[in-house]
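Peer 1: Based on what follows, work out the 3D shape:
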Amino acid sequence: MRVEPVTPVLLVERLVARIVAAGPGRTRVLLDGAPPAGPGRLAAALTDPLRALGRPVVTVHAADFLRPASLRLEYGRHDPDSYYDGWLDAAGLVREVLAPLGPDGSGRYLPTLWDAVADRATRAAYRDAPTGTVLLLDGDLLLGRGLPAELAVHLDVSPTVLARRLDADAAWTLDAYRRYAAEVAPRRTADVAVRYDDPEHPALILD
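Peer 2: Sure, this is the predicted structure:
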C-alpha cells in the first residue's frame, strides 16, 4: 500500500478540489467511515471551504435514514449481518435524497426520514437545493450498495484501531466491518481513500 501523508488542512483542500472538479451542477459526495473515523466531522470541515467558493452545501446523515426497528432488529439487537445489509434504508435514501440531488434531479429533498431512537418517522419538511449544491452524505458501510454519487470518499481505519476505538456496546459490529472490508474492499472501491487511524495525521492511499 502506497500512501501520501497529508495534513488535515491539505486533505480538506484536496477533497474540495475534487468536488469542484466534478462540475458546477449538483454534486453528491459520500463520506464513508466507521464511527471512530468521524465522517460527519469531515463533512463539517468541508462545508465552509465549499461555501467560500460559492457552493451551497447540504449535509445528510445516513443514520437518519435507517429502517424501522421491526426490520432492523428482526434477528436481534446484535446481529452483525443485519447491521451490514439490513439497517440502512438505501432505497429511501436514493428516493428522497440522492436522486433529487443528482445533476438532473428536482433539487427537492428530505433531510431526515426516520428517528431510530423514537422509532418513528421524523416528519421533516422537504427542502429545495439550488443548482450547484454539494451534498455531503456521511455514514458507514455506504459503498457497494449502488448509491449514486459523483465522489465517494472512504476513511480507512485499521481493524486494530477500530476495535480499540469503537464504543464497548458497539463491539458486536466488528464482524460487519470485517465483512465490508472483504466483500466491498472500500479502499479500492472509493474514488478517494484515506488512511485515518489518526485523524490528525491522515494519509491518502494511492493504491
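
Peer 1: switch to C-alpha atoms for all contacts and neighbour counts from now on
Peer 2: Noted.

Peer 1: quick one: residue 20 from residue 151, how far?
Peer 2: 11 Å (Cα to Cα, to the nearest Å).

Peer 1: Kindly report the same for residue 8.
Peer 2: With the distance defined as Cα to Cα, residue 8 ends up 19 Å from residue 151.

Peer 1: most centrally placed residue in the chain?
Peer 2: residue 138 (2.9 Å; Cα atoms, centre = their mean).

Peer 1: What residues sit buried inside stretch 105-117?
Peer 2: 107, 108, 109, 110, 111, 112, 113, 114, 115, 116 (16 or more other Cα atoms under 10 Å).

Peer 1: Now show me the structure for the sequence below, then we'll compare the two:
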Amino acid sequence: METKPEHLGRAAALPWLGSRIRQRAGRTMVAIDGVDGAGKTTFADELAAELTDAGLSVIRISFDDFLNPPTIRHRQGRNSPEGFVADTYDYERFIDDVLDPLGPEGCGRYRAKSYDPATESPLSPPWQVAPDQAVVIVDGMFLHRNRLRNARGRKIWDLSVWLEVPFEVSVHRLAQRDGTPDDPNDQRIARYVEGQKLYIAMIHPADRADLVIDNF
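Peer 2: Predicted structure coming up:
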C-alpha cells in the first residue's frame, strides 16, 4: 500500500530528497513529474548538482528524449488531448533502454536517449554502463502512468516527485520560454493543456508521488 505523500515547499524539498537518497544502497530511481512548464528539468538539475556535490554518482535522463515520431504522436489527430497523453512517449524503448537495465536487477547497460526532438530523428547512441551505486534522475511528463508500474501494479520509482503548479503559471512560463499563447484557454494549446488535465484526473499523480512540491 502506497503511503500518503509528503507536501513541502521548494526550499525544503531538496534536503528532504537528499536525506532519503543518501540512505539507500544500489541504484536509486527518482522521477520528477509535472505539467509542461512546471520546472521539472530545472529542479532535476538542481537535485543532481546537490547529490553530485555530496559525492554521489548521478545519471540524468529526460523523458523528452524518448518521444515517438510525429506519425505516432498525432495518430489520434493533431488536436486530440487523449492522443497527447497516450502517444507522446515511446514507453517500450524507455523501459528497455533505461528502466530495465538501471533497475534493481538490471545489468546497468543503458542508453540515455532514443530520439532527437529538434530534428525529429531517431537515435541509437552508444550503450553506457552505470555504476552499481548511482542515482538515476528522470524528469518528464506522465511519469506516474500505469504503464510505468511493475507487474504488481506498484510504481517502479524508488522516489517520485510531483511539482504542483497552476496552469496559469505553467502556461505563462512556456509563453516566456517558447513564445506560445499565454492563456490556458487558448485553443491553439488546448491539446496540451486538456491532455495534462486528463492525466491529472485519471492518474492523480499528486497522490501517487512520495513528495509534492509547491513550485510556483
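
Peer 1: TM-score of the superposition?
Peer 2: The TM-score (TM-score structural alignment, normalised by the length of structure 1) is 0.85; 194 aligned residues with a Cα RMSD of 2.1 Å.

Peer 1: that older thread, and the residue nearest to the centre of structure 1, what does it touch?
Peer 2: By Cα atoms under 8 Å, 6 or more residues apart in numbering, the residues touching residue 138 of structure 1 are 30, 31, 32, 33, 39, 40, 43, 59, 60, 61, 62.

Peer 1: Translate the fifth one into the numbering of structure 2.
Peer 2: Residue-level alignment of residue 39 of structure 1 against structure 2, with TM-score structural alignment as criterion, gives residue 40.

Peer 1: quick one, what contacts residue 158 of structure 2?
Peer 2: Residues counted as contacts of residue 158 of structure 2 (Cα under 8 Å, 6+ apart) are 28, 29, 30.

Peer 1: picking that back up, wait, the match of residue 39 of structure 1 sits on residue 138?
Peer 2: No - between residue 40 of structure 2 and residue 138 there is no contact under Cα atoms under 8 Å: 9.2 Å.

Peer 1: if I look at the two, which residues touch both of them?
Peer 2: Shared contacts of residue 40 of structure 2 and residue 138, defined by Cα under 8 Å, 6+ apart, comprise residue 32.

Peer 1: Where do the strands of structure 1 begin and end?
Peer 2: Assigned by DSSP state E, structure 1 shows strands spanning 3-5, 27-33, 57-61, 108-109, 114-115, 120-121, 127-128, 134-139, 151-156, 192-195, 203-205.

Peer 1: export these to a markdown table and tack on distance to residue 94 of structure 1?
Peer 2: Below are the strands of structure 1 laid out as a markdown table (distance: least, Cα to Cα, whole Å):
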| stretch | distance to residue 94 of structure 1 |
| --- | --- |
| strand 3-5 | 33 |
| strand 27-33 | 11 |
| strand 57-61 | 12 |
| strand 108-109 | 10 |
| strand 114-115 | 14 |
| strand 120-121 | 17 |
| strand 127-128 | 15 |
| strand 134-139 | 11 |
| strand 151-156 | 15 |
| strand 192-195 | 21 |
| strand 203-205 | 28 |
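
Peer 1: how about those, which one is nearest residue 102 of structure 1?
Peer 2: strand 27-33 (6.6 Å; Cα to Cα).

Peer 1: The closest one vs structure 2, average offset?
Peer 2: Strand 27-33 of structure 1, aligned to structure 2 and superposed, deviates on average by 0.7 Å (mean Cα distance after the TM-score superposition for structure 1).

Peer 1: In terms of secondary structure, what does that strand contact?
Peer 2: If contacts are counted by 3 or more Cα pairs under 8 Å, 6 or more residues apart in numbering; DSSP states H and E, strand 27-33 of structure 1 sits against helix 39-52, strand 134-139, strand 151-156.

Peer 1: For residue 8 of structure 1, see how far away the residue nearest to the centre of structure 1 is.
Peer 2: For residue 138 of structure 1 relative to residue 8 of structure 1 (Cα to Cα), the value is 17 Å.

Peer 1: Repeat that for residue 181 of structure 1.
Peer 2: Per Cα to Cα, residue 181 of structure 1 is found 24 Å from residue 8 of structure 1.

Peer 1: Ok, residue 82 of structure 1 next?
Peer 2: Between residue 82 of structure 1 and residue 8 of structure 1 the distance is 34 Å, computed by Cα to Cα.

Peer 1: same question, residue 30 of structure 1
Peer 2: Between residue 30 of structure 1 and residue 8 of structure 1 the distance, using Cα to Cα, works out to 18 Å.

Peer 1: Residue 148 of structure 1 now?
Peer 2: Residue 148 of structure 1 sits 27 Å away from residue 8 of structure 1 when distances are taken as Cα to Cα.

Peer 1: just residue 21 of structure 1 next, same as before
Peer 2: Taking Cα to Cα, one finds residue 21 of structure 1 at 20 Å from residue 8 of structure 1.

Peer 1: of the two, who's got more company?
Peer 2: Taking neighbours as other Cα atoms under 10 Å, residue 21 of structure 1 and residue 8 compare with residue 8 leading, 16 against 10.

Peer 1: If you count neighbours, what's buried in stretch 16-23 of structure 1?
Peer 2: By neighbour count with 16+ other Cα under 10 Å, stretch 16-23 of structure 1 contains the buried residues 16, 19, 20.

Peer 1: swap that for stretch 140-147 of structure 1, sorry
Peer 2: Neighbour-count burial for stretch 140-147 of structure 1 [16+ other Cα under 10 Å]: 140, 141, 142, 143, 147.

Peer 1: Appreciated, that's everything.
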